[in-house]
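*Asks:* I'll drop the sequence and a predicted model, then ask my questions.
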Amino acid sequence: MTENYSKVRQRAEVAFGKTQSQFFERQRAIEDLNSIVIAREEKTQRLREARLAKELQDSVASATKPVSKRAKSL
């Protein structure tokens, strides 16, 4: 059954549809930005952990490395 709405009602329905689509488009854009931010934070955390592990490994390696003769004479 098709309903015949008045022109005012039809315009209101179109305006509401546009508002709804703008709202959903804005929400999708916000979700996209949030996912980018989360991915960047995760990558930063992984890189930080890798850097700290390398620094720890380097400090352990330098502590166990034998002292050269030249360094002893100073």
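*Replies:* Nice, I can see it.
*Asks:* CA atoms for contacts and neighbours, from now on please.
*Replies:* Noted.
*Asks:* distance from the chain centre to the longest helix that the chain contains, please.
*Replies:* Determined from DSSP state H, the single longest helix within the chain is helix 7-64. Its chain's average C-alpha position is 3 Å from that of helix 7-64, according to Cα atoms, centre = their mean, to the nearest Å.
*Asks:* mind giving me the packing neighbours of the following helix or strand past that helix?
*Replies:* Counting by DSSP states H and E, the element after helix 7-64 in chain order, helix or strand, is helix 69-73. Helices and strands touching helix 69-73, as assessed by 3 or more Cα pairs under 8 Å, 6 or more residues apart in numbering; DSSP states H and E, are absent.
*Asks:* another one to put next to it:
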Amino acid sequence: MTESHSKSRQTADIAFGKAKSQFDARERVFAEIDSMVGAREEKTLRLREARLAKELQDQLAASASSVAKKNKKS
């Protein structure tokens, strides 16, 4: 059975469909932005951890060379 709707109902259905498709497109864009923000934050954290590890390694190497120089003088 096919249902026949009034002209105003058909117009309303079309308008709702357009609004829903715009809403869906907006949601996809926000999901993509959230994904990019999350990836950037993860990368920033990874780089920060690598920088801190390198700084610590450099400090330990400097301390070790300082201790070695003191022991040579003694």
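*Replies:* Sure, I can see it. Treat the numbers as computed from the prediction; the structure is a model and nothing was measured.
*Asks:* any idea how far Lys7 of the second structure is from Ile14 of the second structure?
*Replies:* Counting by Cα to Cα, to the nearest Å, the gap from Lys7 of the second structure to Ile14 of the second structure is 11 Å.
*Asks:* about what we covered before: mean shift between the longest helix of the first structure and the second structure?
*Replies:* Here the mean offset of helix 7-64 of the first structure against the second structure after fitting is 0.4 Å, by mean Cα distance after the TM-score superposition for the first structure.
*Asks:* so who does Ala61 of the first structure touch?
*Replies:* Applying Cα atoms under 8 Å, 6 or more residues apart in numbering to Ala61 of the first structure gives no contacts.
*Asks:* for it, give its distance to Leu47 of the first structure.
*Replies:* Distance of Ala61 of the first structure to Leu47 of the first structure, given as Cα to Cα: 21 Å.
*Asks:* Ala39 of the first structure too?
*Replies:* Distance from Ala39 of the first structure to Leu47 of the first structure, by Cα to Cα: 12 Å.
*Asks:* looking at Lys7 and Ile14 of the second structure, which is more packed in?
*Replies:* Between Lys7 of the second structure and Ile14, counted using other Cα atoms under 10 Å, the more crowded position is Ile14 (12 against 9).
*Asks:* measure the corresponding residue of the first structure for the more buried one to Val8 of the first structure for me?
*Replies:* Structural alignment (TM-score structural alignment) places Ile14 of the second structure against Val14 in the first structure. According to Cα to Cα, Val14 of the first structure and Val8 of the first structure sit 10 Å apart.
*Asks:* picking up where we left off before, now do the match of Ile14 of the second structure against Lys7 of the first structure, distance only.
*Replies:* According to Cα to Cα, Val14 of the first structure stands 11 Å off from Lys7 of the first structure.
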